[in-house]
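J.: I need the structure of the sequence given here:
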Amino acid sequence: MSYQVDQLLDRGVALKRSGNLEGARDCYIEALNADPTNMNVYLSLGKTAHLLRQQNLAIKCYLAFCHLMLSPIEKGIRQNNLPLHLKIQYEQLPLDALASLPKKSAFAIFMDTNTPRHLAHSLFDLSDQTLNSHPHLKPYSKIYDAHILGDGSHSRILQSFGLTASDQLATDEDIYIPAGQNFLLEEIQWSKIESTDVIDIYLKS
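T.: Coordinates of the predicted model:
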């Protein structure tokens, strides 16, 4: 099954880069049918849904991805068998910071900047109201699209707006990543965090 999913993921990437976004989406959905707990599939489907301007699907995929990332961490904390690198970071957190989190595993949201970044781009960039209210984000929405499309146009789009990769990184760090982290803290279904049935939890709702 893993080989089948890997093949579908590879085919989806190739289709996405060639501009066949619907075909890529269908590959990822087929991969989910084969392995509904594969985190990489949700991430890939989320990016493709974003490029298709399917905001709701993109956001749900990123929620599912993060849920699957956090689920074993929550179990590891409860059973006191976290992997060493996570245990070190977890034990360095102040007790008051841990107490403010919805679940102890939520600390890992702040270790992963990519998922909050992707999620916030879907929240902001796919909302005309948000972009009209914050027009300075419009170039970054186009730059982000080129980045996740992966067709080699990213540098050209950056240059067309007179921006650099450092500008993009700074905007992600200042605006998108914190917004995505806050959204995840609020919208993850924490009461079900040890379940991996993310299709029922997020995609069927």
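J.: hey, let's count contacts and neighbours off CA atoms from now on
T.: Will do.
J.: how many neighbours does Phe110 have?
T.: Other residues near Phe110 number 12, with proximity taken as other CA atoms under 10 Å.
J.: now the nearest residue to it once chain neighbours are set aside: how far from Ile109?
T.: The shortest distance from Phe110 to any non-neighbouring residue, by CA to CA, 6 or more residues apart in numbering, is to Gln181 (7.0 Å). As for Gln181, its distance to Ile109 is 6 Å (criterion: CA to CA, to the nearest Å).
J.: give me the common contacts of these two.
T.: Common neighbours of Gln181 and Ile109, using CA atoms under 8 Å, 6 or more residues apart in numbering, are Pro116.
J.: for the residue nearest to Phe110, pull up the helix or strand it's in.
T.: Assigned by DSSP states H and E, Gln181 belongs to helix 177-187.
J.: before we compare anything, build this one as well:
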Amino acid sequence: MKNEVEQFIAEGVKLKRAGNLIGALNCYLQAVDLDPTNSNVFITVGKTAHLLKEQDLAVKSYLAAVHLMLAPIEKVIDNPEQSPDFLRMAYGEFSEEQLKQLPRKSAFAIFMDDNTPRHVAHAMIDLSPEYFENRSDLMPITEIYRASILGDGSYGDVLNQYGYTSDDHMTIEKEIYLPAGQKFLMTNLKWDRIDSPNVVDMYF
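T.: Reported below is the predicted structural model:
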């Protein structure tokens, strides 16, 4: 089964590079059917759905991906002998007061991830036209982000088009998109079922 999943992903990447986003998405969805507990596949689905402006699928895919990332953490967080060193160290950076405010102990990991929360925030913000009635200044960022996940080499050109540097881009990501995504995930994950890997039933 693993080889089949990898084949679908490889074919999806090939189709995406050729500009066939629908074909790529179909390949990634077949990979999900074969391995519905693979968080990386869900992230790939989310990015491709974003490129196709399929907001609902993108958001649900990111929720599923983060849920799958947190599920194994939840199982070992109270067992130091089973937790990797880096996980214990990261957990230890949070105060008791901060941890008490989390819905589940594994939720701390959301704040250690600089990428997935940004992706879900872009899906929520960039694919909601009404948002830009008051934040037209973010319109260039939607195009810059799109180029970054398209992976066709256009990222630098789009940055130059809008007069941004990569540092400018990442500053806006960290100040606006990252916290927005963290807040969304904290609110919308199925925390009462975080131990379960059955994300297809929960989010789709």
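J.: tm score of chain vs chain?
T.: TM-score for the superposed chains, counting by TM-score structural alignment, normalised by the length of structure 2: 0.97, backed by 203 aligned residues with a CA RMSD of 0.9 Å.
J.: mean per-residue distance, the helix ranked longest in structure 2 versus structure 1.
T.: Counting by DSSP state H, the longest helix found in structure 2 is helix 55-76. Aligned to structure 1 and superposed, helix 55-76 of structure 2 gives a mean residue distance of 0.3 Å (mean CA distance after the TM-score superposition for structure 1).
J.: kindly calculate the angle that that helix makes with helix 178-188.
T.: Helix 55-76 of structure 2 runs at 70 degrees relative to helix 178-188, counting by axes from the mean of the first three to the mean of the last three CA atoms, to 10 degrees.
J.: ok, the residue most central in space within structure 2 - contacts?
T.: Central residue of structure 2 (CA atoms, centre = their mean): Thr116, 3.0 Å from the mean position. Neighbouring residues of Thr116 of structure 2 by CA under 8 Å, 6+ apart: 43, 62, 66, 181.
J.: look up how far Gly163 of structure 2 lies from it.
T.: Here Thr116 of structure 2 is placed at a distance of 26 Å from Gly163 of structure 2 (CA to CA).
J.: kindly report the same for Val120 of structure 2.
T.: When distance is defined by CA to CA, Val120 of structure 2 is 25 Å away from Gly163 of structure 2.
J.: quick one, which of the two is more surrounded?
T.: Neighbour count, other CA under 10 Å: between Val120 of structure 2 and Gly163, Val120 has more, with 29 against 10.
J.: so which helix or strand takes in that one?
T.: helix 116-126.
J.: and the helix holding Gln181 of structure 1, what does it pack onto?
T.: helix 114-125 (3 or more CA pairs under 8 Å, 6 or more residues apart in numbering; DSSP states H and E).
J.: quick one: residues in contact with the helix or strand following the helix it packs on.
T.: Heading C-terminal from helix 114-125 of structure 1, the first helix or strand you meet, by DSSP H and E, is helix 128-133. The contact list for helix 128-133 of structure 1 (CA under 8 Å, 6+ apart) reads 124-125, 137-138.
J.: fine by me, thanks again.
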